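Novice: Quick check, what structure comes out for this input:
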Amino acid sequence: MSHPHEPVAGKLVVSVLSADFPTVWQPVLAALQAHFGPVEIAYAARPFAHTAYYNDELGTPLVRRLLAFTPLLPQDALGPAKCFTNAVEERLARPDGSRLVNLDPGLVTCERFVLATGKNYTHRIYLGQGIFGDLTLVFQAGSWQTLPWTFPDYAAPDMLARLTDVRCRYRRDLREAVPRINPPEKEPTCPKA
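Specialist: Reported below is the predicted structural model:
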């Protein structure tokens, strides 16, 4: 029989996608840090051309920045995190209600990367509050493995490299969270990098 227990918190990342970074960057960064705590790393902006899905609403050319936050986030807080980022999107929207920015929070753990979404699909698990968890990538045999439904932008080599860096930072956070006086067998375990 399995015995329920609280899982180790994950490393929060947020994808910031916009065609109007000069307008949205500072307000988005301020809102996210006020809610989630300090950003540990903001990866350089990269052009986003993996899909035209967002073009009509957000405009072009689209640019993405990936943020990783210093505080770890309980895994059951991913749904509320998406509700918060949705509220930020709405607050910064144009007068007609169309968005200026798309914010996608996700959690990196040793085993997986899960994105939060408001859209249901066969492989997504309901988290509550109208939010689903999308198992986007799994970490096996020393690297991220894509799945049949992994979005092409999250399967791209530059994104995988960034998420590998986030995972390394996360593993460091787990090691540092365990007091050194504890015996080694009590340290968190993760698959080897």
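Novice: use CA for all of it now, contacts and neighbours both
Specialist: Will do.
Novice: Now for the residue lying closest to residue 49 once chain neighbours are set aside, how many residues are close by?
Specialist: Counting by Cα to Cα, 6 or more residues apart in numbering, residue 49 lies nearest to residue 62, which is 7.2 Å off, once chain neighbours are set aside. Using other Cα atoms under 10 Å, the number of residues around residue 62 comes to 21.
Novice: give me every residue that touches residue 62.
Specialist: Applying Cα atoms under 8 Å, 6 or more residues apart in numbering, we find residue 62 in contact with 17-20, 47-49, 55.
Novice: Adding distance to residue 86 and neighbour count as columns, could you present these in a markdown table?
Specialist: Output for the contacts of residue 62, formatted as a markdown table (distance: Cα to Cα, whole Å; neighbours: other Cα atoms under 10 Å):
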| residue | distance to residue 86 | neighbour count |
| --- | --- | --- |
| 17 | 13 | 25 |
| 18 | 14 | 28 |
| 19 | 18 | 22 |
| 20 | 17 | 16 |
| 47 | 22 | 14 |
| 48 | 20 | 17 |
| 49 | 22 | 15 |
| 55 | 18 | 14 |
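Novice: and which of those residues is nearest residue 69?
Specialist: residue 17 (16.9 Å; Cα to Cα).
Novice: Quick check: the gap between the closest one and residue 3.
Specialist: For residue 17, the distance to residue 3 equals 40 Å [Cα to Cα, to the nearest Å].
Novice: please give me the structure for this one as well, since I'd like to look at both together:
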Amino acid sequence: MGSPTPPDKALLFIGTLFSNEDYYIEAQQSLERIFGEIVMETPAIKWDFSDYYKDELGESIYRRFVFFKKLIHQENLSTIKLITNELEKSLSSDVNGVRRRNINLDPGYLTPAKIVLASTKDYSHRIYLKDGIYAEVTLIFKKGQFIPHINTYRDYQDEKYLRIFMIARKLLNILRQSEGQRTDFKSVRVSKIKD
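Specialist: Below you'll find the model as predicted:
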């Protein structure tokens, strides 16, 4: 019989979607005040995987990921999702009497074995956490690379995203070493991210 042990801390990241860079900058500054120093920020990557966010965010949508220096306890993901939802609301606008988001903030965390995202929506592959928040394993690390599941969002299957998360995985190793946590994976080759 196995004995329960506390999990290692994880690397917090937030995926942002926006069309107006000003909202991104405002959100980024707020996120840094809330969660601490941003240790890695990706360039803006054109997001054209669906029309789902077009009515809210506009025509030309971009994705940026921000990764935070302070590692988190994995069980805090639901609280983090509630915080980012409130930040989204604070940056929303009234358009013809309808409240519209100007930025989408999707928190998740990275461990050596997986990428986990938070969601307010239940589905077959999601596990309930608390306070109306669910978690899903979006990517798993296998044979030296991140690979998607059957329900992984199309953008998270993109080569640019996979390269970003490989870099972030190496970053996690460095941050864990600086916190004195154990590390149980090998270095990975880091590729330059190009749009």
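Novice: After superposing, what score do the chains get?
Specialist: The TM-score (TM-score structural alignment, normalised by the length of the first structure) is 0.92; 185 aligned residues with a Cα RMSD of 1.4 Å.
Novice: now the residue nearest to residue 49 of the first structure: how far from residue 116 of the first structure?
Specialist: According to Cα to Cα, residue 62 of the first structure and residue 116 of the first structure sit 21 Å apart.
Novice: same question, residue 25 of the first structure
Specialist: Residue 25 of the first structure sits 21 Å away from residue 116 of the first structure, going by Cα to Cα.
Novice: between these two, which one's more packed in?
Specialist: The residue with more neighbours, out of residue 25 of the first structure and residue 116, is residue 116; 27 against 15, by other Cα under 10 Å.
Novice: Quick one: map that one onto the second structure.
Specialist: Aligned by TM-score structural alignment, residue 116 of the first structure pairs with residue 118 of the second structure.
Novice: Now do the same for that match: helix, strand or coil?
Specialist: strand (DSSP: H, G, I helix; E, B strand; the rest coil).
Novice: just the one 10 residues further on next, same as before
Specialist: For residue 128 of the second structure, the reduced secondary structure class is strand; criterion used: three-state DSSP.
Novice: Quick one: map it onto the first structure.
Specialist: By TM-score structural alignment, residue 128 of the second structure lines up with residue 126.
Novice: Surely that match and residue 119 touch.
Specialist: No: using Cα atoms under 8 Å, residue 126 of the first structure is not in contact with residue 119, being 9.7 Å away.
Novice: you'd agree residue 69 of the first structure is in a helix?
Specialist: No: judged by three-state DSSP, residue 69 of the first structure forms no part of a helix; its state is strand.
Novice: Can you get me a residue count around it?
Specialist: Counted with other Cα under 10 Å, the neighbours of residue 69 of the first structure add up to 21.
Novice: measure the residue nearest to it when sequence neighbours are not counted to residue 62 of the first structure for me?
Specialist: Using Cα to Cα, 6+ apart and skipping the chain neighbours, the partner closest in space to residue 69 of the first structure is residue 39 (4.2 Å). Distance, residue 39 of the first structure to residue 62 of the first structure, by Cα to Cα: 22 Å.
Novice: distance between the ends of stretch 120-130 of the second structure?
Specialist: Using Cα to Cα, one end of stretch 120-130 of the second structure lies 10 Å from the other.
Novice: List of residues touching it?
Specialist: With Cα under 8 Å, 6+ apart, stretch 120-130 of the second structure has contacts from 78, 132-137, 151.
Novice: can you do 10 Å?
Specialist: Identification of contacts with stretch 120-130 of the second structure by Cα atoms under 10 Å, 6 or more residues apart in numbering yields 75-79, 81-82, 85, 117-119, 131-138, 149-152.
Novice: re the thing from before, what's near enough to touch the match of residue 116 of the first structure?
Specialist: Neighbours of residue 118 of the second structure in contact, by Cα under 10 Å, 6+ apart: 77-82, 106-109, 126-129, 133-138.
Novice: Now with 8 Å, please.
Specialist: Residue 118 of the second structure is in contact with 77-78, 81, 106-108, 133-136, counting by Cα under 8 Å, 6+ apart.
Novice: show me where the first structure has strands.
Specialist: Counting by DSSP state E, the first structure has these strands, from start to end: 10-18, 39-42, 46-47, 63-73, 101-108, 112-117, 124-128, 131-140, 143-146.
Novice: Need the single longest helix in the second structure, by residues.
Specialist: Criterion DSSP state H: the longest helix present in the second structure is helix 159-179.
Novice: Could you tell me which residues within that one count as buried?
Specialist: Across helix 159-179 of the second structure, burial judged by 16 or more other Cα atoms under 10 Å covers 160-173, 175-176.
Novice: still on that earlier bit, distance to residue 72 of the first structure added to the contacts of residue 62 of the first structure, as TSV?
Specialist: Formatted as TSV, the contacts of residue 62 of the first structure follow (distance: Cα to Cα, whole Å):
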residue	distance to residue 72 of the first structure
17	23
18	26
19	29
20	29
47	28
48	27
49	30
55	32
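Novice: still on that earlier bit, the strands of the first structure into a markdown table, with extra columns for distance to residue 29 of the first structure?
Specialist: Converted to a markdown table, those look like this (distance: least, Cα to Cα, whole Å):
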| stretch | distance to residue 29 of the first structure |
| --- | --- |
| strand 10-18 | 9 |
| strand 39-42 | 8 |
| strand 46-47 | 17 |
| strand 63-73 | 9 |
| strand 101-108 | 11 |
| strand 112-117 | 19 |
| strand 124-128 | 25 |
| strand 131-140 | 22 |
| strand 143-146 | 27 |
